[in-house]
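Peer 1: I'll drop the sequence and a predicted model, then ask my questions.
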Amino acid sequence: MRTVYVNGEYMPETQATVSIFDRGFLMADGVYEVTSVLDGKLIDFDGHAARLERSMIELDMPALPITMAELLEVHRELVRRNDLSDGMIYLQVTRGAPGDRDFVFPDPEETAPTMVLFTQSKPGLADSATGRNGIKVISIDDLRWGRRDIKTVQLLYPSMGKMMALAAGADDAWMVEDGHVTEGTSNNAYIVKDGRIITRQLSTDILHGITRAAVLRFAREAQMEVEERAFTIDEAKQADEAFITSASAFVTPVIDLDGTPIGTGQPGPVAPRLREIYLEEVRKAAI
């Protein structure tokens, strides 16, 4: 049985509870982060911690009840208590449970944030079949709210997008707005054309991926050309390669879009090489 963390206490998952008046439950008024664990060590914890703070500031949420050093220790303690080798640690912070339902934010002096962490074991996370063989995606309209740069728990439409993909015999969906791809349901999207990596520029339209930042840095260090701009579905279908990045998928090739094979319909040279570089570098820096 997993040990989880709820508001300062470690406990068995079966004993963990959150108030029915918690604003995360009532209003999706919360943010989250996912930190991958490889070989019992945390991948890019500092990046996820910094983005968590930014998300909370953007939503005018009160500060965490613990320091970042203490938060790191909570992550490490969950790894130890759950004997976690490969997997993820999910952290969710909400505006708390004021004791009743109201659209108005509660007074932060009277209502403390709710903070929950739990692990997911994923043996062989870095050696997945999708990472080797690639995934198929479909395109769907992007119907999410306008602040996708904030990593909130408002995940209903991305979840619906995953289900649309599964119903179409695919693995994931790329969302499209004003004729251009924004991102995947839980990942950033890329194409490769003539050796050039193309991905949408940072804005409020997409999540500022921690893995995205690392992969683009490693790509530039490896003398790969990177162009940050929006691209269309037609461009993607005519690309030589495509791939996604996320904290749990790392770098995963995309081999088919809306039933059209991308390139040869098999992973090309760029995405697997980037995956190799990324995993090698983050393992070195893991804490």
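Peer 2: Good, I have the coordinates.
Peer 1: make it CA atoms for all contacts and neighbour counts henceforth
Peer 2: Fine.
Peer 1: select the longest helix from the protein.
Peer 2: Using DSSP state H, we find that the single longest helix of the chain is helix 270-285.
Peer 1: any idea how far residue 14 is from residue 26?
Peer 2: Residue 26 sits 22 Å away from residue 14, taking Cα to Cα, to the nearest Å as the criterion.
Peer 1: between the two, who's got more neighbours?
Peer 2: residue 26 (14 against 10; other Cα atoms under 10 Å).
Peer 1: next, the buried residues of the host helix or strand of the more buried one.
Peer 2: Here residue 26 sits within helix 23-27, counting by DSSP states H and E. For helix 23-27, burial by neighbour count (16 or more other Cα atoms under 10 Å) applies to 23, 24, 25, 27.
Peer 1: try it against this one:
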Amino acid sequence: MGDIYLFDGRFLPKEEVNISPEDRGYYYGDGIYDVFRVYGGRLFEPELHFRRLERTAAGLRLQMPIESGPLQTKLEELIARNRLTEGTLYVQITRGTSPRSLPLPQGVAPVLVAYTTEFPRPVAAMEAGIRAKTVEDIRWLHCDYKTLNLLPNVLAKQEALDAGADDAILHRSGLVTECCASNIMIVQNGSLVTHPANNLILHGVTRAVILRLAQAAGIPAEERPFSLEELHEAEEAFITGTTVEVTPIVAVDGRPIGGGSAGPVTRRLQQLFANLIGQ
């Protein structure tokens, strides 16, 4: 992790960053966040990330403490100060410090914290694939907002780990939504199928990039809900996300997907993504 943090517009050593116990992010999870990927010392797809951050802030009636343009400049300086070449950059904005009370406080300044972390590409997982367990999706109905309220995701992930799997695939009454911290796609008859970007899933940046790459490469794609049965019978399945890139799912609920290894569509998309990031 980088030694320098961005805290309310100032660059400070980590030990000098002080968050009040009356911060509403601590009381209520009243805040938002985003995780940017950094390749070659540069933010990956910053416009999509900032668009999502602004949309989430508007949905929560939370004031952005700084506009996206100046914030991007600050984040790029943070990357440079920490000499980060490959990794992630985490940004969190809470509503601010206020005595504990449910109504939205007036005249309170939002609190912004950002830091960097060295994080290599997940080469081993992308090559070998992961095993997943299906878990009922018990989250609220605004999963498109990237908020701090992640306890259902935490519990689903732990349930999968306890069962010997690597990740959880969430579903609502048998219709697959996404995973704990990533989106999911399956391949049917050579075509991609993924849940539409509505209120039931996070509008993943990597998800959008993969759909864009697929369209350019002539790979058909359909955005619609698909069932657990379709998942189990899929030719291929993979997750997409900032830290996982394009990682194949080789088994679900103890049953192999396709041939039990990454399929040709997944491999092609992995290569197209690697070309995009210059790897």
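Peer 2: On my side now, so go ahead. Given the structure is predicted, the values throughout are model-derived calculations rather than measurements.
Peer 1: circling back: packing partners for the longest helix of the first structure?
Peer 2: helix 210-221, strand 241-246, strand 250-257 (3 or more Cα pairs under 8 Å, 6 or more residues apart in numbering; DSSP states H and E).
Peer 1: returning to that earlier point: contacts for the helix holding residue 26 of the first structure next, please.
Peer 2: Here helix 23-27 of the first structure makes contact (Cα atoms under 8 Å, 6 or more residues apart in numbering) with 20, 29, 30, 94, 95, 96, 97, 101, 153.
Peer 1: tilt between the helix or strand just after that helix and strand 241-246?
Peer 2: With elements assigned by DSSP H and E, the helix or strand that comes after helix 23-27 of the first structure is strand 30-38. Interaxial angle, strand 30-38 of the first structure versus strand 241-246 (axes from the mean of the first three to the mean of the last three Cα atoms, to 10 degrees): 110 degrees.
Peer 1: what's near enough to touch the nearest residue to residue 97 of the second structure once chain neighbours are set aside?
Peer 2: Leaving aside its chain neighbours, residue 97 of the second structure sits nearest to residue 23 (4.1 Å; criterion: Cα to Cα, 6 or more residues apart in numbering). With contacts defined as Cα under 8 Å, 6+ apart, residue 23 of the second structure is in contact with 94, 95, 96, 97, 98.
Peer 1: roughly how far apart are residue 23 of the second structure and residue 31 of the second structure?
Peer 2: Distance of residue 23 of the second structure to residue 31 of the second structure, given as Cα to Cα: 10 Å.
Peer 1: between these two, what contacts are shared?
Peer 2: Here residue 23 of the second structure and residue 31 have 94, 95 as joint contacts, going by Cα under 8 Å, 6+ apart.
Peer 1: so who does the alignment partner in the first structure of residue 182 of the second structure touch?
Peer 2: In the first structure, residue 182 of the second structure lines up with residue 187, judged by TM-score structural alignment. By Cα under 8 Å, 6+ apart, the contact set of residue 187 of the first structure is 209, 244, 245, 246.
Peer 1: so the nearest residue to residue 31 of the second structure once chain neighbours are set aside versus residue 50 of the second structure, what's the distance?
Peer 2: Nearest residue to residue 31 of the second structure in three dimensions, chain neighbours excluded: residue 94, at 3.9 Å (Cα to Cα, 6+ apart). Counting by Cα to Cα, the separation of residue 94 of the second structure from residue 50 of the second structure is 16 Å.
Peer 1: still on that earlier bit, got the contact list for the longest helix of the first structure?
Peer 2: Contacts of helix 270-285 of the first structure (Cα under 8 Å, 6+ apart): 38, 43-44, 126, 132, 192, 195, 214-215, 218-219, 241-243, 250-253.
Peer 1: and those, which are buried?
Peer 2: So, by 16+ other Cα under 10 Å, the buried ones in the contacts of helix 270-285 of the first structure are 38, 43-44, 126, 132, 192, 214-215, 218-219, 241-243, 250-253.
Peer 1: assign a three-state SS to residue 65 of the first structure, would you?
Peer 2: coil (DSSP: H, G, I helix; E, B strand; the rest coil).
Peer 1: and for the counterpart of it in the second structure, the neighbour number?
Peer 2: Under the alignment (TM-score structural alignment), residue 65 of the first structure pairs with residue 65 of the second structure. Residue 65 of the second structure: 16 surrounding residues under other Cα under 10 Å.
Peer 1: tell me the contacts of the spatially closest residue to residue 65 of the second structure that is not a sequence neighbour?
Peer 2: Distance criterion Cα to Cα, 6+ apart; nearest residue to residue 65 of the second structure, sequence neighbours excluded, is residue 110 at 5.9 Å. Neighbouring residues of residue 110 of the second structure by Cα under 8 Å, 6+ apart: 62, 63, 64, 65, 93, 94, 95, 96, 97.
Peer 1: helix, strand, or coil at the first one?
Peer 2: The one in question is residue 62 of the second structure. Applying three-state DSSP: residue 62 of the second structure is coil.
Peer 1: does residue 187 of the second structure lie in a helix or a strand, and which?
Peer 2: Per DSSP H and E: strand 183-188 holds residue 187 of the second structure.
Peer 1: what's the burial count for the aligned residue in the second structure for residue 173 of the first structure?
Peer 2: Aligned counterpart of residue 173 of the first structure in the second structure: residue 168 (TM-score structural alignment). Residues within reach of residue 168 of the second structure, counting by other Cα under 10 Å, total 30.
Peer 1: list the contacts of the helix or strand containing residue 168 of the second structure.
Peer 2: Assigned by DSSP H and E, residue 168 of the second structure belongs to strand 167-172. For strand 167-172 of the second structure, the external contacting residues (Cα under 8 Å, 6+ apart) are 130-138, 156-157, 159-161, 176-180, 228.
Peer 1: now, of the residues you listed, which are buried?
Peer 2: With neighbours counted by 16+ other Cα under 10 Å, these contain buried members at 130-137, 156-157, 159-161, 176-180, 228.
Peer 1: what about these, which are in strands?
Peer 2: Using DSSP state E, 130, 131, 132, 133, 134, 135, 136, 176, 177, 178, 179 are the members of those that sit in strands.
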